[in-house]
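# next come a sequence and a model predicted from it.
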Amino acid sequence: MKVSVISNALGLVLSAFGVILFSPVIVAVFESEYSAILPFITAATISISIGMFLRWYGGFSKNFDTVKKTEGLFIVTLAWCLTGIMGGIPYLFFGLSPLDALFESVSGTTTTGATILTDFSLYPKTFFFWRSLTQWLGGMGIIVLFVAILPQFAVAGRQMFIAEAPGPTEEKVTPRIAHTAKALWLVYLVLTILEIIALSLSGMDVFDAFCNTFSTMAAGGFSPNPLSIMGYNNPAATWIITAFMILAGSNFALQYRFIIRRKISVLLKNEEFRLYCSIIGIASLILAIILFFNTHSSFSSSVRDGLFQVTSIITTTGFSSVDFALWIIPAQVILFTMMLAGGCAGSAGGGVKIVRLLVCFKYLKKEIVKIIHPNAVVQIKLDRNTVSEDVQRQILVFFLFYLCLMTLSAILVTMLEHNGLIGLVGTAATIGNIGPGFGEIGPMGTFGNLSSPTKIIFIVNMLVGRLELIPFLAMLHPDFWHFRK
């Protein structure tokens, strides 16, 4: 790997991120929260300064056309780590410890939505605006944003684009990767504007509409209300957020093709989208029935809360319209199952991804057929396209490493916290970028009371889960660590 290329790329990312760090200052001035200006000016200055230093160290090179795959993986991994650190600097000014500030920042940029906050009344609106904005930036992908807006990455951005969203298939809606990034961000931006308008019309305060929209479209879950969406007691807003969560968990490239072609068949012919909608529909119906017969909720409330919570968990948003930690065990089991699914590939959602589950089911079916017919040649097809053996192998390796990481993390956290529920559910919630779990880390709970080692493990889980394990798998090989000037 070439040090100058890595240094220059990271320098550009940090400089651009530093400019974004100035944006909460506008909110601070508008809300007359002048004491909240210094934290963001300081963080922005630090980020830009480090970015310029890295660019100077790399010789201010503008040639990124020869970025290799290993360099792309390394740049993306470091970019997420460094932006997480830079994004946490403002939190230090509001009384958070360095570890808690890093946890809250990484939880935001990775769109996890797990919070260490215990008393929301201690913080100004600017603080909550930044929390939600970090999620919105991380939802589509920080690198995808900079590939779209920075001309230096117009060609070389392909390797970084793929490294940031290493799904089973490469999503390309236009011939040039920079144009693809712009197209995806255009869909993302339009949906964001539409939701802000819809929530405002539903009676939600404009500031809250902005913050909740940022978190919804990012499938993040941070809300300025300590009781999440339940705190607004607004059924119309709940339905609106449900609809946009479904869109946030859907493939944005698929949505772009639907908008361009204006044919519903674009969606209906996509196997992943059909399975995604089927899971939401079936799980929501079962959950609604359980709630109706086991709680004092009306049928309409059971349907609304069932659909909302299933959508919230499967898309890894993590919002709550009710404290589901108080639900009976069968209802919680359904939500935990949704944690293990995730959204569609190419969406803002985290988790395993529906397309991987789909390929795995087809792989199992193929193996069953081959047991009966050993000489049969059985191909796995997805949307009528054959899935290569390499992709099949990568998906199986992904699941194996995901399972190993979940097991190791759950065991360590259980030993540290002396609580198996926190170990298992906390691991699933952080590695899947979901956010809340059950018990004391439930939707009305906090991760703030956990031990420091547990928080560090969960920070790693959030980063690994957001990058979908591939960059970290590559880093386990000794040949990855070869540098040259």
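Done, it's in.
# for the rest of this, base every contact and every neighbour count on C-alpha atoms.
OK.
# centre of the chain versus the strand or helix carrying Asn461, how much separation?
Per DSSP states H and E: Asn461 is located in helix 452-466. Averaging C-alpha positions (C-alpha atoms, centre = their mean, to the nearest Å) puts helix 452-466 14 Å from its chain's average.
# so what does it touch, helix or strand wise?
Here helix 452-466 touches helix 98-109, helix 389-417, helix 420-431, going by 3 or more C-alpha pairs under 8 Å, 6 or more residues apart in numbering; DSSP states H and E.
# want to compare, so here's the second one:
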Amino acid sequence: MNYSMIFFIIGWVFIIEAALMAPSALVALLYSERSIWAFAAAIGLCLLLGVPLVRKQPANKVFYAKEGCVTVALSWIVMSLMGALPFVFSGVIPSIVDAMFETVSGFTTTGASILKDVEVLPRCMLFWRSFTHWIGGMGVLVFLLCLLPMSGGGYSMNLMKAESPGPSVSKLVPKVRSTAKLLYGLYVALSLLELTLLLLGSMPLLDALCTTFGTAGTGGFGIKNSSIGEYSAYIQSIVTIFMILFGINFNVYFLLYMRKPKEALRCEEAGWYLAIIAASTLIITVFIRNSFPDLATAFRHAAFQVGSIITTTGFSTVDFNVWPAVPRAILVLLMFIGACAGSTGGGIKVSRIVLLFRTMTREIGQIIHPHMVKKLKFEGRVVGQEVLRSVNAFMVAYVLIFAVSTLFVCLDGFDLVTSFTSVAATLNNIGPGLELVGPASNFSCFSDLSKIVLIFDMLAGRLEIFPLLVLFFRDTWKKF
């Protein structure tokens, strides 16, 4: 275990987080809010801890997958702890468990909240909550790779693989640092485009910034108690479109950027993703038609909620908890499916669902025709056993974590739908669930134990489970 490199990178995480808190402090200054001192104290503490760790670059830069997983997991834990300090220092969220829940929910782009009334928060705190979505959407270590010319031992790719969502991560261009820059460039460009369109819809600047952060990171923290429900149909439509866009694999945008539209259109995962959205929207529209004055309004709300749930954003325009059983069941299924690999969305991912389905049909085919040899293909390529093994292992870990988490949350004595969907909403990084954790409610009703379990679920879901689990194995910390 290369501890010196791990601490060196974590030191840079401290420093970068201090820099990322500065815009929130600026918002506090612009609005003359007293909470500015809370950000100043948190920034000072981050620098105090980070600067000593990066003063000397380690001589040994050998960095394997194990170190990559440990570094990513510890970085996200440290980042969440420090990110919770402004809430605690200002007294906005005095409980450290609640502050951690809110911050982890922000960085993991979950959007689940313990706050009962977000509109009473200072503007700087609203900005920081939403900005954590934007930071966590692409990943702070991917951002770190953009800034620092770190090379040696191939560890840059191990960091990117451990932090990026999806079954596999590949370099878009030969150098990892160039890949990280390109990803962030596309991320910023899409964010600026959405921000511009929201401003054209007469949305106030702060509202537009926070909404863009939540959409880009597929997070869902709103600055209104009604989430997006108070805004115009135009703004709701823009948010719907960009939620869906940010749920697409960024490789598609890279191919479009490289002027290869035919290859981009052949992306099989994106095709399935859009088909699921279209089918779900049409079915839900049929079932909720009588709840709205006209078909167009019903379609708009159905499309918004489908886009919000499958991309794991968590915004809402209406309380879908009161919809009929079939639309609610579809939304719960979409919670598990999630967005595309290589996007900012959470969930199991469309690619994994497709691979699992094809694996199942191949097994059934081999039962019927024992001597049949059929290679499993995806995106026009044969899928190797290593990828299938990884997908199967992910699903086993996912089911075990889901089951154990649900048992712990059930200790609070709430109904099964509340307990089940609270775990589904956090492990899949969605935000709202059903019943007591529906879009018109929050997670404040849970005990500290349940909140800690749900914090673990949010981190596990964002980091694709294994980087976090690696921390709990004794062999991880042995020196070989």
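Alright, I've got the coordinates. It should be emphasised that the depicted structure is a prediction, and the values quoted were computed from it without experimental measurement.
# and the helix or strand following the helix holding Asn461 of structure 1 against structure 2, how far off on average?
Following helix 452-466 of structure 1 in sequence order, the next helix or strand is helix 470-474 (DSSP H and E). For helix 470-474 of structure 1, the mean deviation from structure 2 after alignment is 2.6 Å (mean C-alpha distance after the TM-score superposition for structure 1).
# skip the chain neighbours and tell me the closest residue to Ser95 of structure 2.
Nearest in space to Ser95 of structure 2, with sequence neighbours left out and distances taken as C-alpha to C-alpha, 6 or more residues apart in numbering, is Val88 at 6.9 Å.
# now that neighbour: which helix or strand?
helix 65-90.
# what angle do that helix and helix 448-462 make?
130 degrees (axes from the mean of the first three to the mean of the last three C-alpha atoms, to 10 degrees).
# hmm, back to that, just send the helices and strands packed on helix 452-466 of structure 1 back as a markdown table, with distance to Ala9 of structure 1 and mean neighbour count too.
A markdown table is the format used below for those (distance: least, C-alpha to C-alpha, whole Å; neighbours: other C-alpha atoms under 10 Å):
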| stretch | distance to Ala9 of structure 1 | mean neighbour count |
| --- | --- | --- |
| helix 98-109 | 19 | 25 |
| helix 389-417 | 27 | 16 |
| helix 420-431 | 27 | 25 |
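# quick one: which of those is nearest Gly351 of structure 1?
helix 420-431 (7.3 Å; C-alpha to C-alpha).
# can you give the distance from that closest one to the centre of its chain?
Using C-alpha atoms, centre = their mean, the offset of helix 420-431 of structure 1 from its chain centre is 17 Å.
# tell me the contacts of Asp205 of structure 1?
Residues near Asp205 of structure 1 by C-alpha atoms under 8 Å, 6 or more residues apart in numbering: none.
# for the helices and strands packed on helix 452-466 of structure 1, which one sits closest to Met217 of structure 1?
Judging these by C-alpha to C-alpha, what sits closest to Met217 of structure 1 is helix 98-109, at 12.9 Å.
# now the closest one on structure 2. Mean distance?
Following the fit onto structure 2, the mean deviation recorded for helix 98-109 of structure 1 is 0.6 Å by mean C-alpha distance after the TM-score superposition for structure 1.
# Provide the aligned range in structure 2 for that helix.
Aligning helix 98-109 of structure 1 against structure 2 (TM-score structural alignment) gives residues 96-107.
# can you tell me which residues contact Thr103 of structure 2?
Ser80, Leu81, Gly83, Ala84, Arg129, Thr132.
# residue in structure 1 matching Leu190 of structure 2?
Aligning on TM-score structural alignment places Leu190 of structure 2 opposite Leu191 in structure 1.
# meant to ask about Ala393 of structure 2, not that
Checking TM-score structural alignment: Ala393 of structure 2 goes with Val397.
# helix or strand right after the helix or strand hosting Met338 of structure 1?
Using DSSP H and E, Met338 of structure 1 sits within helix 329-339. Following helix 329-339 of structure 1 in sequence order, the next helix or strand is helix 354-372 (DSSP H and E).
# Cys445 of structure 2: what secondary structure?
coil (DSSP: H, G, I helix; E, B strand; the rest coil).
# ok, now which ones touch it?
Applying C-alpha under 8 Å, 6+ apart, no residues qualify as near Cys445 of structure 2.
# what residue of structure 1 matches up with it?
Cys445 of structure 2 maps onto Asn449 of structure 1 when the alignment is built from TM-score structural alignment.
# so Ala209 of structure 1 makes contact with Thr192?
No. Using C-alpha atoms under 8 Å, Ala209 of structure 1 is not in contact with Thr192, being 10.2 Å away.
# structure 1: matching residues for stretch 353-368 of structure 2?
By TM-score structural alignment, stretch 353-368 of structure 2 lines up with residues 357-372 in structure 1.
# mind listing what's buried along that stretch?
Leu357, Val359, Cys360, Lys362, Tyr363, Lys366 (16 or more other C-alpha atoms under 10 Å).
# which residues touch that stretch?
Under C-alpha under 8 Å, 6+ apart, the answer for stretch 357-372 of structure 1 is Glu272, Leu275, Ala341, Ala376, Val378, Gln379, Ile380, Leu382, Gln392, Ile395, Leu396.
# widest-spaced pair of those residues?
Pairwise over those, using C-alpha to C-alpha, the maximum falls at Ala341 and Ala376, 30.7 Å.
# so those two - more neighbours on which side?
Taking other C-alpha atoms under 10 Å, Ala341 of structure 1 and Ala376 do not tie; Ala341 has more neighbours (23 against 11).
# tell me the residue in structure 2 aligned with that one.
Aligned partner of Ala341 of structure 1 by TM-score structural alignment: Ile337.
# still on that earlier bit, quick one: which of the helices and strands packed on helix 452-466 of structure 1 is nearest Asp65 of structure 1?
Comparing these against Asp65 of structure 1 with C-alpha to C-alpha, the closest turns out to be helix 389-417 (26.1 Å).
# and the angle from that closest one to helix 354-372?
Going by the same axes, to 10 degrees, helix 389-417 of structure 1 makes 110 degrees with helix 354-372.
# what does Thr238 of structure 1 align to in structure 2?
So, by TM-score structural alignment, Thr238 of structure 1 is matched to Gln236.
# so is that match in a helix, a strand, or just coil?
Assignment for Gln236 of structure 2 (three-state DSSP): helix.
# check Gly139 of structure 1 too.
Going by three-state DSSP: Gly139 of structure 1 is helix.
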